[in-house]
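Peer 1: Give the three-dimensional model of this entry:
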Amino acid sequence: MSAQPAPGPVFPEIDPDEVSSNPSGNRSFQDVASTFLSRRAALRGGTAAAAGFLVAGSLSGSAVASPPAHAAAAGKPETPGKPVAPGKPGSRGLLGFAPVPTSSDDAFTVPPGYETQVLIPWGTPLSPRGPKWRKDGSNTAAEQERQIGMNHDGMHFFPLGRGKEGNRRGLLVLNHEYVDQQLLFPDGPTEMTREKVAKALAAHGVSVVEVEERKGVWQVVESRYARKVTGTTPVEFSGPVKATHPKLRSNNAPMGTLNNCSHGVTPWGTYLTCEENWNGYFGTEDSSWSPTPEQARYGINAGGFGYRWHLADERFDVARNGNELNRFGWVVEIDPTNPKAKPVKRTALGRFKHEGCTVVESRGRVVAYSGDDQDGDYIYKFVGDGNWRAHRALGRSPLDHGTLYVAKFEDDGRGTWLPLSFGTGPLTKKNGWQDQADVLIRTREAADALGATKMDRPEWIAVNPKNKDVYCTLTNGTGWPGEANPRTPNPYGHIIRWAEKGKDHTATTFTWDIFVLAGDPAYDSSVDLNEDNIFGSPDGLWFDDEGRLWIQTDISNSSQNLASRGYDNIANNAMLAADPRTGEIRRFLVGPRGCEITGVITTPDRRTMFVNVQHPGEASAAWGSPSPANPRAVSNWPDFDPEGRPRSATVVIRRTDGGVIGA
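Peer 2: The predicted structure follows:
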């Protein structure tokens, strides 16, 4: 084997998602938002009033979004009522726990009256009879195929049984976004081998595992459903882009799913896993290679994210096997109760860096929302054609038949969904588009051509079950023109919400507002949060059935805990809960050092919550960098084994009195 270059920096100075690859001249949300706020300020008497529009009426532990300015439009977002102080007698607020303080400790902290249990950390066998975890990281690729993957992310609980049985037994299906090669291999990533690539691929993807509560303790049990979907699992393509498409012809059979971030769940009971930063796995040593404009638009370059898999596996050499990368960037459907069914990449939902895929039903049709998680990219939704039950009855997937749209936000608080349909607007043969498959393979370029609004890294999307308002986290960004991106730069992020016209998710127009501006008021006076609820870089987002909005944070380890980045007071990543009716927000938990909090779901009775802790102990500018000699340099959570290493894990959270989580 030829000499291999040394790995890149242990951690980047900036998250790759924070670097835009969008060269279009489309207007950005920051420009829209700034104009919007200027108009609000003129109406309400200055910049202070404009800031108050964003997060007004703060009380102890609360932050409240003001009524939207666009009340004349049909289907406006819900107007919050008067805020209530935490614990006020007679309060009808949804939040009934004491706020947890910020923390920089290597610990997982929850409110008084709650208890936790660590479940299925990386390396846990899918079956009690499976290969055991080796704390020195020496499990083989074959063993990792039969173990829980690395870096847990989006997750859903599928009950097995009805009533009480479904609250104590079910399938946990969870994503594994990426791998930390410093921790995955005993000797780190300095020398890349075929075995290391195989193990890394086995640690990616999706785990399906059956869990059951026995005598108050949740545990993995033997199951016919248990399986892994990894970077080498055979897959199918369905919808307008077929596996036989010329741009998908590769040197190997269609296989694998990578960088599985958030997820979705369909009305018919399947799981949707979303391929986000798939571009970072490809690279080449061929100095004559350079990316095409299409590849550059998706962030493809010779170095990738430093994985260097192309040194040992030609599949990831972009110069030798360039079409392989076109097989990624899709939403993948998995049937958790049919281990023999191939995962299917649903191409009608478009190809980009899918952060998630939130599915709702409207007028009998399926609607799926998705953010493209890169600075300066867009928000999308797919609207199915016809009744989804009718499609299923005819043996067709409702996700193969419909229209993909991209969002355009206007200064006056209105918005439009623009169809990404071949032959519509600029998407014609005259302008270089071949057919609908071409539009979907080049989704980003098609959205550029339509004039969609650039956003500050759109991430998870959640729909309020009480009034159908839609919320989206915008983690952070360099700042783009447009009212929907209210700061330049935007290091803390914010959450926007919109209401589809007539509360119909299939509508092509909407009205929007900013729900909350994240950050620390010590560094940004426009932020109206306090010590009980300051947060930055919102990422994960989920509504429970009672209408609580759970907000999870993903502060980059290049910023986490650093005063120079304005994140010292915010400290470790956390999860908060918000009451959209009152605007009240409280911090519910704080994670260990170096981690991201991501993935949340409860049992149907809402008395058991599952939350994922991703990449604890990862390289951090504040705490240092793990190495083969000292994998515990940043964190030793959750095992705290003096000879072990940090491990991503799912945490079970319950109230000691058996009550509803958060109430």
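
Peer 1: When you work out contacts or count neighbours from here on, use the C-alpha atoms and nothing else.
Peer 2: Will do.

Peer 1: Just the terminal-to-terminal distance for stretch 538-551.
Peer 2: Distance between the two ends of stretch 538-551: 7 Å, counting by CA to CA, to the nearest Å.

Peer 1: can you tell me which residues contact residue 220?
Peer 2: Contact analysis of residue 220 by CA atoms under 8 Å, 6 or more residues apart in numbering lists 120, 126-128, 209-212.

Peer 1: Following up with a second sequence; could you model it the same way so I can compare the two?
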Amino acid sequence: MKEGKNSIQLGSGDEPPSNHSNNPHINDVLAMGRRQLLSGSAALGALAFLGTVFPGTAEAQSARSKKPSSRLPFTAIATSRADQVIVPEGYDCQAFIPWGTPITGGYPAYLEDASNTAQDQAEQTGMNHDGMHFFPIDTPIGAGIRSDHGLLVLNHEYIDPGVLHPRGPSETDGKRTSADEVRKEINAHGVSVVEIRRDNRGQWAVQPSARNRRITGSTPMKIEGPAKGHALLQTRYSPTGTSTRGTLNNCSNGFTPWGTYLTCEENWAGYFASRDSELPRELSRYGIEKTGRYGWETVAGDEFQRFDATRSGENAQSDYRNEPNTFGWIVEIDPFDPNSTPVKHTALGRFAHEGVIFAPVKPGRPLVCYAGDDTRNEYIYKYVSRDAYRPRRGNSQNSQLLDEGTLYVARFNADGTGVWLPLDIQDQSFQAACVAAGASFADQGEVLINTRLAADIVGATKMDRPEWGAVNPDNGDVYFTLTNNSERQETDAANPRKPNSYGHIIRWRESSRDYAGTRFRWDIYLLGGPQGVGLDPRGNSLTADNILASPDGLWFDKDARMWIQTDMSGSQLSQGPFGNNQMLVSDPTTGEIKRFLVGPVGCEITGIAATPDLRTLFVNIQHPGEGSTPDSFISNWPDGNGKRPRSATVIITRKDGQPLMQNKSTRAK
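Peer 2: Reported below is the predicted structural model:
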């Protein structure tokens, strides 16, 4: 999600930076590592262990002379600022399930003037599509191979109030005046579960199914894990601290080996307000401010007052001082059971979750997953379950793997090694770090509610907005996008990124075969930027075919090609060489990168999933025409003809019906 100023009219900003610790920044680590590289030290072998080399080395010169065969059988498209989705020759692209598509209940039609009610919105796809996953319809029986029928589950990150309502939000003196408008905004958040089917002509359609479902910002949720029932989670709604209402700012996602969906709460802090003069650390360290992003707390009624975290009662059970503590988690949803209650798993930590990805899963081994905290100068985390994964156990038993385990945070060393630092109150190293910092926690639940503070204390490495992650299915290497950091002010002359306007991609390889260990080795896969600044995985300058900035979405297909999506904003979109946001494909084996898709004006490219046969690719186009007002639509995608912009999924296929990356010489007969 973009950096920007929060306001009721737009409301598309990130959390304000709130990490004031003295922990080393990833920029400092890179600077030291780069100095060692350029001085010819032994660190070259450490930082290039995965095949990446830096410019100026003999290895880089050698890499330039190699011309490996391509696994990217398409012609790279040019950058563009057209108000349309562009894909390479030989491919088709079709808009699908845009915001407002009826999927459940009374199936209310989308009204072009945006006059749909709050109840209508609760029965339609939400706004600003983001992370998603395709579940083949035969997933519950353990097959998961159907490519013509399944559930498409997708997040709706935030709203554009100027587009959501006919004339924008109603307000007077900074206070919202329509409860139904606010209720509609809450219902436009969350998750959509949509059953879809492909016919004999290759056309996809929504099915009128009992499985279709909307999970919104007011849907009841259970709380599980070490923080369940904690005093800091007790509210007027849930005096026992075991439940809450809704999920918000759902950015990227994940999916479990047992066939459930994980949605991740990212920039949730801006939805809440507190007028208290002094905030507890579980609010101040997460950037809670005096007013909320959309002003929901200014409307009367318990369903809205929960967004006001000001202390107004005698205790936590009589007000909503702790309501923000019930957000910032990873939420599990069973897409095949529309009557199931979503679960917030507190063992995975509380922060601005961009997404969650799993290491290769092996029966009889612990479950391992990774998540990034998408805020400037925050951290990358790993979770290792206490118990082993057993495929034949039921969903409820497997779900408990996400409630009992150890959360770690990453420290990236300058020599190309890394350490996972446990955030475990029983761990002696964590206890020693707390003593040294003069900090204390009552129990593990409090550690996890204050995950960011715990990571500060153990000395994790500050990163430049860790976003999506992905695991290479060929070798298990883990990749993470670091989108950018506009506030970096380091002055190290050896570091060319001051500030980091373009972002980069980092990767690492775990030292333990089961991924559960505490050591890893890392390098930089790609440096974003224009020609002459950005560097590809072999140390060459990026070209017109692959220049990019602000890498965000990341995904591997089953053939180990990496798909990279961008989220540029501001001047990078309006001027310069990059054009509109885009999606590229990279082959980690050869280092080749090509631009595959460019989106319409003002959008972000985000969310990606495919059918098992790789003949259909689903990609989300978020906030086309961002910044539009009721009187001025910056984009008219996808409906055209002057109509208001609508976030939507696009379906991409090859015109010849073959798999997306099928080479002509190896086509299936």
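
Peer 1: Let me see the TM-score of these two.
Peer 2: Here the TM-score for the pair of chains, by TM-score structural alignment, normalised by the length of structure 1, is 0.87; 612 aligned residues with a CA RMSD of 3.0 Å.

Peer 1: so which of the contacts of residue 220 of structure 1 is the most crowded?
Peer 2: residue 126 (29 neighbours; other CA atoms under 10 Å).

Peer 1: so what corresponds to that residue in structure 2?
Peer 2: Under the alignment (TM-score structural alignment), residue 126 of structure 1 pairs with residue 103 of structure 2.

Peer 1: which one is that match nearest to, not counting chain neighbours?
Peer 2: Leaving aside its sequence neighbours, residue 103 of structure 2 sits nearest to residue 124 (CA to CA, 6 or more residues apart in numbering; 5.4 Å).

Peer 1: which residue lines up with that neighbour in structure 1?
Peer 2: Checking TM-score structural alignment: residue 124 of structure 2 goes with residue 147.

Peer 1: so who does that match touch?
Peer 2: Counting by CA under 8 Å, 6+ apart, residue 147 of structure 1 makes contact with 122-126, 130-131.

Peer 1: same thing with residue 649 of structure 1?
Peer 2: Contacts of residue 649 of structure 1 by CA under 8 Å, 6+ apart are 118-122, 151-152, 612-614, 638.

Peer 1: now with 6 Å?
Peer 2: Contacts for residue 649 of structure 1 (CA atoms under 6 Å, 6 or more residues apart in numbering) come out as 120-121, 612-613.

Peer 1: Can you tell me the SS state at residue 34 of structure 2?
Peer 2: helix (DSSP: H, G, I helix; E, B strand; the rest coil).

Peer 1: Show me what it aligns to in structure 1.
Peer 2: By TM-score structural alignment, residue 34 of structure 2 lines up with residue 37.

Peer 1: For its match, grab the count of nearby residues.
Peer 2: So residue 37 of structure 1, with other CA under 10 Å, has 26 neighbours.

Peer 1: What's the separation between it and residue 483 of structure 1?
Peer 2: Applying CA to CA to residue 37 of structure 1 and residue 483 of structure 1 gives a distance of 7 Å.

Peer 1: ditto for residue 94 of structure 1
Peer 2: 30 Å.

Peer 1: Which one's more surrounded, the two?
Peer 2: residue 483 (26 against 19).

Peer 1: my read: that one touches residue 39, true?
Peer 2: No: counting by CA atoms under 6 Å, residue 483 of structure 1 does not reach residue 39; the two are 10.2 Å apart.

Peer 1: so what sits against both of the two?
Peer 2: Contacts common to residue 483 of structure 1 and residue 39, judged by CA under 6 Å, 6+ apart, are absent.

Peer 1: where along structure 2 do the helices fall?
Peer 2: With DSSP state H as the criterion, structure 2 has helices at 26-38, 43-47, 58-65, 118-121, 161-164, 179-187, 281-284, 302-305, 395-399, 428-437, 444-449, 451-458, 571-574.

Peer 1: Give me the neighbour count for the closest residue to the match of residue 34 of structure 2 other than its chain neighbours.
Peer 2: Counting by CA to CA, 6+ apart, residue 37 of structure 1 lies nearest to residue 50, which is 5.6 Å off, once chain neighbours are set aside. By other CA under 10 Å, the residues close to residue 50 of structure 1 number 22.

Peer 1: Strands along the stretch 251-400 of structure 1, start to end?
Peer 2: Taking DSSP state E, counting those that start in this stretch, the strands of the stretch 251-400 of structure 1 run over residues 260-265, 271-275, 331-334, 344-346, 358-362, 365-371, 375-377, 379-384.

Peer 1: Thanks a lot, catch you later.
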